[in-house]
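Asks: structure for the following, please:
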Amino acid sequence: MTQGRSIRLFLVDGAPNGLLSAEIMNWTGHVLTGPRSKLSELVPRPEVGRTGIYFLVGPDPDNSFRSLVYIGESDDVGKRLKQHNRPEGQGGKDFWEKVCLVTSKDQNLTKAHVKHLESLLIQNARDVARCTLVNGTAHDYINLPEADLADMAFFLEQIRTVLPVLGFDFLRDSTRPASQPKTQPAEPQESPYFVLELPKHNIKARGQEVDGEFFVLQGSLAREEWVGTDRGYKTLFNQLLEDRILIPTDSGLTTFTADQAFSSPSGAAAVISGRSANGRTQWAVEGTGKTYGDWQDEQVSASTGQGLD
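Replies: Below is the predicted model of the structure:
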């Protein structure tokens, strides 16, 4: 079973929408984040003048389901942030609304370390594909001793752990974890397989809930076009077509070219159905006919030692 982690969060100015710092037990890294409107309060802080990695995050006007992200490094993050705060025509960047920076409490991060981290983070963000990167081509930087490479690999994993806790999901893995071998106990967050069938349209899809997300599995079928109202998941449906996660088939439907994560079973059901849908009733445990909602109720009751009413 995956071990728990302790993350210490501190509201620097006591406000939930102000500056926020985060630390993980037994990690030398320190994370500080806040809105661009608080930049005048963030820049004077001593940790901001250290060597580190930073993320500029803002909305993507062309895709409401993703963020625009710029990943950078500097031996004086505060100075670099002041440059990015200038108007676009003066070398700044207009798109960002939030900033997140990662430095080291023991100040042992060097310029070589953060250059290496920057290249890894840019490549990781591209592989995960949860955001639109503003960066140009990432340059590989591997000019580090073997021990330092191992330290930076650990540092990277801590960054990927803490950022989603702070609301930054663009580094969180979007692929469905492989199933546990039968000789090992399954992770408690891994669900059975679910199916959704629309016989009228010859549609069948399979899904699984893992780590709080609902994955529609590669090869599942969906409607060819959105037929519901302009509200709901129409934008996401069209975005999946544009990204070629959904591609047309010869039968007049579309198929998923890869496992795709959704925030809820209803979101997944809506994309498959081409209209708003209740995923709690439309998804059923494979081979049983038990709805997702009934299955989830059983899990909650079993965890408290109580039966269903």
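Asks: alpha carbons only for contacts and neighbour counts from here, please
Replies: Will do.
Asks: let me see the ranges of the helices in the stretch 101-250 of the chain.
Replies: Ranges of helices within the stretch 101-250 of the chain are 111-128, 146-165, 234-242, based on DSSP state H, counting those that start in this stretch.
Asks: one more sequence to fold, the one below, so I can look at both together:
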Amino acid sequence: MTQGHSIRLFLVDGTPNGLLTSEIMNWTGHVLTGPRSKLSELVQRPECGRTGIYFLVGPDPENSLRPLVYIGESDDVGTRLKQHNRPEDKGGKDFWEKVCLVTSKDQNLTKAHVKYLESLLIQSAGQIGRCKLINGTAHEYINLPESDRADMAFFMEQIRTVLPVLGLDFLRETSRPSREPEATTAAEPEASPRFTLEVPRHGIRATGQEIDGEFYVFKGSLARGSWVGTERGYQSLYNQLCEDGALVVGSEGCRVFSEDQSFSSPSAAAAVVSGRSANGRISWKAEDSGLTYGDWQDQQVSAAAAQSEEMEPT
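Replies: Alright, predicted model coming up:
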């Protein structure tokens, strides 16, 4: 089982949309985040005068699924953020709406450390593919001693743990569903059964699985050749997947998933497969039992509740 973490969050100005600090027990790192509208307050914080890593995050007007992200480093993060806040024609960056900076409470991060971290983070974000990087190609910094590289690898893992808690998902690993039931080991989270969704009238058959809170549709699954539902709901998601090449034109008027695709819910997945709004809780059916997704989930909740009752002292 994965070990739990204790993360401390502090609302600096007492509001959920203001400045926020975050720390993990027994980690020397310190995270400060906030909206661009609070930059004048953020740069006055002592953390901004330290050496650190920072992330600029904003929406991509050409892609609703993934944000734009810039990853940088500096000996004086506050000064660098002021530069990025200038108009674009004066060397600044216009796209970002949120900033997150990571420094060290013991101030032991050096310029070499953050350059190495920056390289690792850019490579990781690019491989994961949950965002569009503004940086381009990452530079490789390999002049750190072996012990420092190990320390930075641990530091990076803590960053990847805390950022999703702050709503920044671009460094979160994309879990892949197990294609075969026996592939799951005792150390891994128990995966859901494989589900299928069929629309016989249009020759559509898709398979998927839920893992780590996301619903995946497998590569090779079929989807409706075009969106036929109302112009709302998941139409923009369907169109975006077509534009990104995740849904490619197949035979007989269908589209084909070119890769395993994650969705936020079974209903989002069902809508894209069906080309119209759909209730994923009843559309997806388990291959082994024939239960709908909703019935399977209810069965899991009931079993967990029964087990909890058995463990209660009499």
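Asks: before we move on, back to that, so which of the helices of the stretch 101-250 of structure 1 is the most surrounded?
Replies: Highest mean neighbour count of the helices of the stretch 101-250 of structure 1: helix 111-128, a mean of 19 (counted as mean count of other Cα atoms under 10 Å).
Asks: packing partners of it?
Replies: With contacts taken as 3 or more Cα pairs under 8 Å, 6 or more residues apart in numbering; DSSP states H and E, helix 111-128 of structure 1 sits against strand 52-59, strand 67-74, strand 131-133, helix 146-165.
Asks: now render the ones you listed as CSV, adding distance to E88 of structure 1.
Replies: Formatted as CSV, these follow (distance: least, Cα to Cα, whole Å):
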stretch, distance to E88 of structure 1
strand 52-59, 14
strand 67-74, 14
strand 131-133, 17
helix 146-165, 27
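Asks: circling back to that earlier point, E197 of structure 1: which of the helices of the stretch 101-250 of structure 1 is closest?
Replies: helix 234-242 (18.1 Å; Cα to Cα).
Asks: run through who's touching the closest one.
Replies: The contact list for helix 234-242 of structure 1 (Cα atoms under 8 Å, 6 or more residues apart in numbering) reads 63-65, 226, 228, 246-247, 271, 274-275.
Asks: which ChimeraX command selects the buried ones in those residues?
Replies: In ChimeraX, a selection of the buried entries from those looks like this (16 or more other Cα atoms under 10 Å):
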select :226,246,247,271,274,275
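Asks: what is the nearest of the contacts of helix 234-242 of structure 1 to R8 of structure 1?
Replies: If you rank these by distance to R8 of structure 1 using Cα to Cα, F65 comes first, at 28.6 Å.
Asks: so the closest one is in which element?
Replies: Per DSSP states H and E: F65 of structure 1 is located in neither a helix nor a strand.
Asks: what do we get in structure 1 for D151 of structure 2?
Replies: Using TM-score structural alignment, the partner of D151 of structure 2 in structure 1 is D151.
Asks: for the helices and strands packed on helix 111-128 of structure 1, which one sits closest to D297 of structure 1?
Replies: Closest among these, using Cα to Cα: helix 146-165, at 26.4 Å.
Asks: who are the neighbours in contact with the most centrally placed residue in structure 1?
Replies: Central residue of structure 1 (Cα atoms, centre = their mean): D169, 2.9 Å from the mean position. Applying Cα under 8 Å, 6+ apart to D169 of structure 1 gives the contacts 130, 163.
Asks: separation between it and V69 of structure 1?
Replies: Applying Cα to Cα, to the nearest Å, the value for D169 of structure 1 to V69 of structure 1 is 11 Å.
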